[in-house]
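Q: give the three-dimensional model of this entry:
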Amino acid sequence: MSVRKGAPALLSTGTLCAALLLTGCAATAPLAPAPVGPAVTAPPAGDARPHPAPPGRPAGAPATTPAPAPRLPGIGPATQDLVPAGTTQALVVSGSAADSSTSTATLYERGPDRHWIPTAGPWPAHNALNGWTADHSAGDLRTPIGVFRIGDAGGRLPDPGALLPYDQNEEFAISGTGFGGEPLEGSFDHVIAIDYNRVPGRTPLDKERPLGEEKGGGVWIHVDHGGPTQACVALEREELRALLRALDPAKDPVVVMGPAPELAH
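A: Here you go, the predicted model:
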């Protein structure tokens, strides 16, 4: 049985290009009229007396520049620049080192003052057996580093109250054991698809890989089975259910994930 709630319209990005056409002119342009109002002149060399400031700025006032937008805690400017401007909800999954298979997940929301406020977590999490990579390939047993949208969910069990589109399907069943011999059964009772090498707006079970099969895919947030994953992020069952109820597609949610030193760039 498959039940899928209405998927949102696909996000798209576009590039706005403008061309400026310069044309020659044989006639000589007329002289510009003299400005109206008092002229502002530079003080003579060596004159230390105070002189009027340019119009519109008080004497002695420094030039001002807009304050930079607040960043997610622990996130550096290069990583923050990857977060879409319209995003107001972000799950930060941070590992202690590049080869660590354990991490911490915290959900943040951006308030009216643009500051990011923690709204859930921190939660313990597992990631891939060999840690993290900025160039993920199928079978490398590493979790991709980056900023990815999260907009589709599903699982073997019924929808726990997700705002994201949720596909309940028996195909989410899994068996076998993990790297430490722990049972994998129930790991896909609830999952959230991470938009790495997948087509957004489809069930997490969708197999299309836009970057090619060699770049891996099927990277999810799923129920923790008590050990490292192949490439996914895993949370405890009740914490994942809470995350499913919290994520709001209207807030353009993303996951920001990687080792802490890398995310701090």
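
Q: CA only for contacts and neighbour counts going forward, please
A: Fine.

Q: name the helix or strand for the closest residue to residue 175 other than its chain neighbours, please.
A: Excluding the flanking residues, the one nearest residue 175 by Cα to Cα, 6 or more residues apart in numbering is residue 185, at 4.8 Å. Taking DSSP states H and E as the definition, residue 185 sits outside all helices and strands.

Q: next: the one 3 residues further on.
A: Assessed by DSSP H and E, residue 188 sits outside every helix and strand.

Q: before we move on, what about residue 242?
A: Assigned by DSSP H and E, residue 242 falls within helix 237-246.

Q: what helices or strands is that helix leaning on?
A: Counting contacts by 3 or more Cα pairs under 8 Å, 6 or more residues apart in numbering; DSSP states H and E, helix 237-246 is packed against strand 220-223.

Q: what's the next secondary structure element after the strand it packs on?
A: strand 233-235.

Q: list of residues touching that following strand?
A: 123-128, 143, 219-225 (Cα atoms under 8 Å, 6 or more residues apart in numbering).

Q: go again with 6 Å.
A: Residues from elsewhere that reach strand 233-235 (Cα atoms under 6 Å, 6 or more residues apart in numbering): 125, 126, 127, 221, 222, 223, 224.

Q: buried stuff in that strand?
A: Within strand 233-235, the residues that qualify as buried are 233, 234, 235, counting by 16 or more other Cα atoms under 10 Å.

Q: now stretch 251-261
A: For stretch 251-261, a neighbour-count test (16+ other Cα under 10 Å) marks 252, 253, 254, 255, 256, 257, 258, 259, 260 as buried.

Q: what sits against the third one?
A: Applying Cα under 6 Å, 6+ apart, we find residue 254 in contact with 90, 148, 149, 150.

Q: then the fifth one?
A: The contact partners of residue 256, taken as Cα under 6 Å, 6+ apart, are 92, 146, 147.

Q: and those residues as JSON lines, adding secondary structure?
A: Listed next are the contacts of residue 256 as JSON lines, based on DSSP: H, G, I helix; E, B strand; the rest coil:
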{"residue": "92", "secondary structure": "strand"}
{"residue": "146", "secondary structure": "strand"}
{"residue": "147", "secondary structure": "strand"}
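
Q: the residue nearest to residue 210 when sequence neighbours are not counted - how many residues pack around it?
A: Nearest residue to residue 210, sequence neighbours excluded (Cα to Cα, 6+ apart): residue 197, at 5.7 Å. By other Cα atoms under 10 Å, 18 other residues sit near residue 197.

Q: one more to line up against the first:
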Amino acid sequence: MIQRRTAVALLASPLLLTGCGGGAEATERRTPARRPAPAPTPGTPTEPAPRGIPGLGPERLAEIPERCGQAVVVTGRGPNSPLCTAVLHQRTATGWQAGPAWPAHNALRGWSAHHMIGDLRSPLGVYTLSDAGGLLPDPGSRLPYHHSGGFHSPGTGFEGELLEGSFDYVVAIDYNRKPGTSPLDWTRPLGPKRGGGVWLHVDHGGPTHGCVSVAKAHMKELLRTLDPARHPAVVMGHADWLAR
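A: Just a heads-up that it's a prediction; the model follows:
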């Protein structure tokens, strides 16, 4: 069953996003989800695909819905570390097939099982992935894509790195948000104190405020691969928690 845990939204003003996540209302152009192409029939692997997902224990595996055919697994180095690795796993007839491992960042202070706004931790959990968007035009997303100037990301990060371009492409993580809306939407079912605006987005070279960031090329690959017909989800947390 999908958990609804919290993440940080960094809100500078109703029309300006800074840092990671946010929920600014902005005029946007919404591109409907593309008609999903049939999933390719995988070739016969040289070795059988694992039935489970390496690094995930029975508790975490049980939280992935049966209908989920794509799982982005984000593995943190430790409970207080901002460094992690992201891998897209796709379910096949023989089990889960892993893609390449991508270096990534999570929140400055690591992870939280009960995220609160301002704690600078990413939320542990399994969350659906329903909506995408960005400052740049749709690169071929299968998820509904929300193109908007509201994805502007000015300023600098925790290590002095420029944040500009971080929200060129984003995928909303369905933590404390209403699926089926723009990633910029302010709706917070758990209340504003529990944060929101937790996204997969373009890496800016340093820790985030709650999101998970990967290189721009990997974000484009995710947008072109994540298929709503396969009910994608993200499984995110530090390695010890994921192994339970």
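
Q: superposed, what's their TM-score?
A: The TM-score (TM-score structural alignment, normalised by the length of structure 2) is 0.81; 203 aligned residues with a Cα RMSD of 1.3 Å.

Q: if we can go back for a sec, the following helix or strand past the helix holding residue 242 of structure 1 vs structure 2, average offset?
A: Per DSSP H and E, the first helix or strand lying C-terminal to helix 237-246 of structure 1 is strand 254-259. Strand 254-259 of structure 1, aligned to structure 2 and superposed, deviates on average by 0.3 Å (mean Cα distance after the TM-score superposition for structure 1).

Q: stretch 98-112 of structure 2: end-to-end distance?
A: 26 Å (Cα to Cα, to the nearest Å).

Q: cool, and stretch 136-145 of structure 2?
A: From its first residue to its last, stretch 136-145 of structure 2 covers 10 Å (Cα to Cα).

Q: same question, stretch 144-162 of structure 1
A: This stretch, stretch 144-162 of structure 1, spans 25 Å end to end (Cα to Cα).

Q: can you give me the buried ones in that stretch?
A: For stretch 144-162 of structure 1, by 16+ other Cα under 10 Å, it's 144-157, 159, 162.

Q: which stretch of structure 2 lines up against it?
A: Aligning stretch 144-162 of structure 1 against structure 2 (TM-score structural alignment) gives residues 123-141.

Q: mean shift of the helix holding residue 242 of structure 1 relative to structure 2?
A: Mean for helix 237-246 of structure 1 is 0.8 Å (mean Cα distance after the TM-score superposition for structure 1).

Q: ok now that helix, how far from the chain's centre?
A: Distance, stretch centre to chain centre, for helix 237-246 of structure 1: 19 Å (Cα atoms, centre = their mean, to the nearest Å).

Q: stretch 71-80 of structure 2 now?
A: Distance of stretch 71-80 of structure 2 from its chain centroid, counting by Cα atoms, centre = their mean, is 12 Å.

Q: where does that stretch end up in structure 1?
A: Residue span in structure 1 matched to stretch 71-80 of structure 2, by TM-score structural alignment: 90-99.

Q: can you list contacts of the matching stretch?
A: Here stretch 90-99 of structure 1 makes contact (Cα under 6 Å, 6+ apart) with 103-108, 130-132, 253-260.

Q: the residue nearest to residue 210 of structure 1 maps to what in structure 2?
A: In structure 2, the residue matched to residue 197 of structure 1 (TM-score structural alignment) is residue 176.

Q: so residue 157 of structure 1 is in contact with residue 191, correct?
A: No - the criterion here is Cα atoms under 6 Å, and residue 157 of structure 1 misses it with residue 191 at 10.0 Å.

Q: ranges for the helices of the stretch 1-150 of structure 1?
A: 77-80 (DSSP state H, counting those that start in this stretch).

Q: residue 225 of structure 1: how many residues sit nearby?
A: Neighbour tally, residue 225 of structure 1, other Cα under 10 Å: 21.

Q: what does residue 119 of structure 1 give?
A: Using other Cα under 10 Å, residue 119 of structure 1 has 14 neighbouring residues.

Q: do residue 209 of structure 1 as well
A: Neighbour number of residue 209 of structure 1 under other Cα under 10 Å is 16.

Q: can you find the partner of it in structure 2?
A: Matched by TM-score structural alignment, residue 209 of structure 1 corresponds to residue 188 in structure 2.

Q: for its match, give its distance to residue 134 of structure 2.
A: 20 Å.

Q: same question for residue 105 of structure 2.
A: Taken as Cα to Cα, the span from residue 105 of structure 2 to residue 134 of structure 2 is 19 Å.

Q: which residue lines up with residue 100 of structure 2 in structure 1?
A: Residue 100 of structure 2 maps onto residue 121 in structure 1, with residues paired by TM-score structural alignment.

Q: same question for residue 215 of structure 2.
A: Using TM-score structural alignment as the criterion, residue 215 of structure 2 maps onto residue 236 of structure 1.

Q: related to what we said a few turns ago, and the contacts of strand 233-235 of structure 1, which two are furthest apart?
A: Between any two of these, the greatest separation by Cα to Cα is 11.6 Å, found for 127 and 223.

Q: between the two, which one's more packed in?
A: Each of residue 127 of structure 1 and residue 223 has its neighbours counted (other Cα under 10 Å); residue 127 has more, 32 against 27.

Q: gap between the more buried one and residue 230 of structure 1?
A: Residue 127 of structure 1 is 8 Å from residue 230 of structure 1, by Cα to Cα.

Q: quick one: contacts for the residue most central in space within structure 2?
A: Residue closest to the mean C-alpha point of structure 2, counted by Cα atoms, centre = their mean, is residue 200 at 3.3 Å. Applying Cα under 6 Å, 6+ apart to residue 200 of structure 2 gives the contacts 170, 171, 212, 213.

Q: which of those residues are also in contact in structure 1?
A: Shared with structure 1 under both residues aligned by TM-score structural alignment, their matches' Cα atoms under 6 Å, the contacts from the contacts of residue 200 of structure 2 are 170, 171, 212, 213.

Q: quickly note the distance from the first one to residue 188 of structure 2.
A: Counting by Cα to Cα, the separation of residue 170 of structure 2 from residue 188 of structure 2 is 18 Å.

Q: for stretch 52-62 of structure 2, what is the distance to the chain centroid?
A: Worked out by Cα atoms, centre = their mean, stretch 52-62 of structure 2 lies 18 Å from the chain centre.
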